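Asker: Whatever this is, show me its structure:
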Amino acid sequence: MAEWEVHAVKYADRNARQRRDSFVFDDNHDAPHAMDYFMWLLRRGDQTILVDTGYDDAEAALRGRPIRMDPRHALAPLGIAPEDVTSVIVTHLHYDHAGGLHLFPNATLHMQRAEMAFATGPCMCHDALRAPFSAGHVCEAVRRLYNGQVVFHDGDAQLTEGVSVHRIGGHSRGLQAVRVMTSAGWMVLASDAAHFYENLLARKPFPIVVDMQDMLDGFDTLLRLASKPELIVPGHDPLVRSYYAEGVADHITRLDPGPIREVLS
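Answerer: Okay, here's the model as predicted:
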């Protein structure tokens, strides 16, 4: 089976966080706990797939959460122009994962049917469930649907040779992880099925949750999908950048060869 390159592209961070923001069950809630924000770029020959899109300066200003670079500029060292992106896997529609959909106008979106239903349905009547979404991003997904640029999946689906998506839920109703064949084996981009290694390895749920059981069961799914646990890549953990080698720029990390040192256990 053909192997893919996998690049983690950091575009933002939030360092003024505490452990209470990352773990439901923890005995040191006031301790600092930083978060990185990533997109992921899959490449095999001339075929590319973008996983999530980050968010832009307008959303950053709206939420008071600055970004370090525009997602389009963050991808530039990889030789990726926004108009050349034709396939985007949307792991879920939260602002930090789908806030840049409009930046890639030619892309067809791959998302779970459950996520669109969740983001446009009665659950959005609740402030707590609606908070991580922005109406403009959801409307952009709907516009793509009416333009014939959305492919829905219902659970597990293979997109192309060596790349598949798998509905996890938990954090958002239609959250999906991405499984990709690499030279190191089957790698799983967990996205927010595991924000941090500690969520997964210590079974500590993340506080933003729709279905706690789905989140906890999702940890087992991630472990089942990966060739080995160290090939599970959390969605927001700064440790990713120390476990894997630096890529073509200092904000890009090359994942597909596997970790360069032992992953936290």
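Asker: C-alpha only now, for contacts and for neighbours.
Answerer: Fine.
Asker: who's in contact with the lengthiest helix in the chain?
Answerer: Identified as the longest helix of the chain according to DSSP state H is helix 212-225. Identification of contacts with helix 212-225 by Cα atoms under 8 Å, 6 or more residues apart in numbering yields 168-171, 177, 179, 186-188, 190, 193-194, 200, 203, 205, 209, 229, 232.
Asker: what number of residues lie near the nearest residue to residue 194 once chain neighbours are set aside?
Answerer: Excluding the flanking residues, the one nearest residue 194 by Cα to Cα, 6 or more residues apart in numbering is residue 234, at 5.2 Å. Residue 234: 23 surrounding residues under other Cα atoms under 10 Å.
Asker: what's the answer for residue 87, then?
Answerer: Around residue 87 there are 19 residues (other Cα under 10 Å).
Asker: Residue 66 now?
Answerer: Using other Cα under 10 Å: residue 66 sits among 18 other residues.
Asker: cool, and residue 75?
Answerer: With other Cα under 10 Å as criterion, residue 75 counts 25.
Asker: Quick check: closest non-adjacent residue to it.
Answerer: Closest to residue 75 by Cα to Cα, 6+ apart is residue 9, at 7.1 Å.
Asker: you'd agree that neighbour is up against residue 42?
Answerer: No: using Cα atoms under 8 Å, residue 9 is not in contact with residue 42, being 10.8 Å away.
Asker: Same drill for the two, tell me which one is more crowded.
Answerer: residue 9 (25 against 18).
Asker: wait, what's in contact with that one?
Answerer: 38, 39, 40, 41, 74, 75, 251, 252, 253.
Asker: do you know how far it is from residue 163?
Answerer: Look at residue 9 and residue 163: by Cα to Cα, to the nearest Å, they are 18 Å apart.
Asker: before we move on, the earlier item: so what's the residue nearest to residue 194 up against?
Answerer: Here residue 234 is in contact with 189, 190, 191, 192, 193, 194, 195, 196, 197, 240 (criterion: Cα under 8 Å, 6+ apart).
Asker: centroid residue for the chain?
Answerer: residue 191 (3.3 Å; Cα atoms, centre = their mean).
Asker: Quick check, that residue in contact with residue 236.
Answerer: Yes: in this structure residue 191 lies within contact range of residue 236 using Cα under 8 Å: 7.5 Å.
Asker: Please give the structure of this sequence too, so both can be compared:
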Amino acid sequence: MKKISVMLLGLFISCLAISQTTTPYEVYAIKYGSLVHDSLAVRKENDSVSIDFMVWLIKGNGKSILMDAGYLYSFVSARDFDMIDDFRPDSTLQKLSIRNEDITDIILSYQHLDHVNNIDEFPNAQVWVQKDDYNFFTTTAWQKGGVNSEFNRKEVRKLIEVHTNGRVTLVEGYNKEIIPGLKMFPGSRQPVLPQCALVKTDLGNMALASDNVWIYYNSSFVTPAPTFGNFDANGYIKSMQRMQMLVADEKFIMPGYDSASFSKFPVITEGVIRVR
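Answerer: Predicted structure coming up:
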């Protein structure tokens, strides 16, 4: 009887530990810039959407996780975006009293410079990248006949350096839980699409869509995002259809750039919302 009691106690402690590691996360969107022209045409000239650039903070379970790291406007290629109200993505985190060194993890959803450029500004962050994406970005894309539209060699060197410093974890597989309560879903493999992050929140699963869904229009009408270097339109559609099945409410499929997000959810401070 004593042995059984000890076993039950051990099981209880084990279950308690598991529940503690899967406490629902808080998710914040933090804007760090907007397009100068303030809009992206959707179907016709008078039907447009305002575009913001943002990073996503996933907070809980002793972690402060970023979905992508943004870019520095001082980086010459970034100026092609023609931005206004531009701030360093890391400095915008100060609005939530988050310092660079507080960031524990960065989920790299894509290798365009607005996702990867700032990864070296977070010295304690472990960077999570799909293995196939890493190999494509650092090797295949640059071989003869490779597709490297909108990729940048400086970003390749930066990601490789972070990797050689032991701060990159390569992820393999679909529906992969990389951190308790947080999963990654790779896109199409023709040759590569942005990743989607599925986050456990107190209101159910939330999908951070990154470039898979630029604006709400894309997921509402299941049409591909106008991503630079759109490799596979059907892949984008399939990715959106998966996200629709993974969330309880489609309002929790969060587009990567739609300024309407900042009027749909509670404002914490200027340029910061909590998605709930």
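Asker: follow-up on the earlier one: can you list the contacts of residue 234 of the first structure in a markdown table and add secondary structure?
Answerer: Formatted as a markdown table, these follow (DSSP: H, G, I helix; E, B strand; the rest coil):
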| residue | secondary structure |
| --- | --- |
| 189 | strand |
| 190 | strand |
| 191 | strand |
| 192 | coil |
| 193 | coil |
| 194 | coil |
| 195 | coil |
| 196 | coil |
| 197 | helix |
| 240 | helix |
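Asker: Most neighbours among those, which one is it?
Answerer: Ranked by neighbours (other Cα under 10 Å), those are led by residue 193, which has 31 neighbours.
Asker: Aligned to that one, what sits in the second structure?
Answerer: Aligned by TM-score structural alignment, residue 193 of the first structure pairs with residue 212 of the second structure.
Asker: What separation do you get for its match and residue 174 of the second structure?
Answerer: Residue 212 of the second structure is 16 Å from residue 174 of the second structure, by Cα to Cα.
Asker: How about the contacts made by the nearest residue to residue 20 of the first structure once chain neighbours are set aside?
Answerer: Leaving aside its sequence neighbours, residue 20 of the first structure sits nearest to residue 29 (Cα to Cα, 6+ apart; 4.4 Å). Residues counted as contacts of residue 29 of the first structure (Cα under 8 Å, 6+ apart) are 18, 19, 20.
Asker: compared with the second structure, how much does the longest helix of the first structure deviate?
Answerer: Once fitted to the second structure, helix 212-225 of the first structure is off its aligned match by 1.0 Å on average (mean Cα distance after the TM-score superposition for the first structure).
Asker: residue range for that helix in the second structure?
Answerer: Using TM-score structural alignment, the partner range for helix 212-225 of the first structure is residues 233-246.
Asker: so where do the strands sit in the first structure?
Answerer: With strands called from DSSP state E, the first structure shows them at 5-14, 35-44, 47-51, 87-89, 108-112, 150-153, 157-160, 163-167, 176-182, 185-191, 232-234, 245-246, 252-254.
Asker: could the ones you listed be laid out in CSV, adding distance to residue 99 of the first structure?
Answerer: Formatted as CSV, these follow (distance: least, Cα to Cα, whole Å):
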stretch, distance to residue 99 of the first structure
strand 5-14, 12
strand 35-44, 11
strand 47-51, 12
strand 87-89, 13
strand 108-112, 13
strand 150-153, 16
strand 157-160, 23
strand 163-167, 20
strand 176-182, 17
strand 185-191, 15
strand 232-234, 19
strand 245-246, 25
strand 252-254, 20
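Asker: How many neighbouring residues does the counterpart of residue 159 of the first structure in the second structure have?
Answerer: Taking TM-score structural alignment as the criterion, the aligned counterpart of residue 159 of the first structure in the second structure is residue 178. Counted with other Cα under 10 Å, the neighbours of residue 178 of the second structure add up to 15.
Asker: same deal with the one 10 residues further on?
Answerer: Other residues within reach of residue 188 of the second structure, judged by other Cα under 10 Å, total 19.
Asker: Likewise for residue 114 of the second structure?
Answerer: 20.
Asker: neighbours around residue 55 of the second structure, how many?
Answerer: 26.
Asker: what's the counterpart of it in the first structure in contact with, if anything?
Answerer: Matched to the first structure by TM-score structural alignment, residue 55 of the second structure sits across from residue 39. Residues counted as contacts of residue 39 of the first structure (Cα under 8 Å, 6+ apart) are 8, 9, 10, 11, 50, 51, 52, 53, 54, 97.
Asker: repeat that for 7 Å
Answerer: 8, 9, 10, 51, 52, 53, 54 (Cα atoms under 7 Å, 6 or more residues apart in numbering).
Asker: Touching, residue 61 of the second structure and residue 26? I think so.
Answerer: No: Residue 61 of the second structure lies out of contact with residue 26 (Cα atoms under 7 Å); the separation is 9.9 Å.
Asker: before we move on, the earlier item: buried stuff in the longest helix of the first structure?
Answerer: By 16 or more other Cα atoms under 10 Å, the buried positions in helix 212-225 of the first structure come out as 212, 214, 215, 216, 218, 219, 221, 222, 223, 225.
Asker: If anything else comes up later, I'll come back, but that's it for now.
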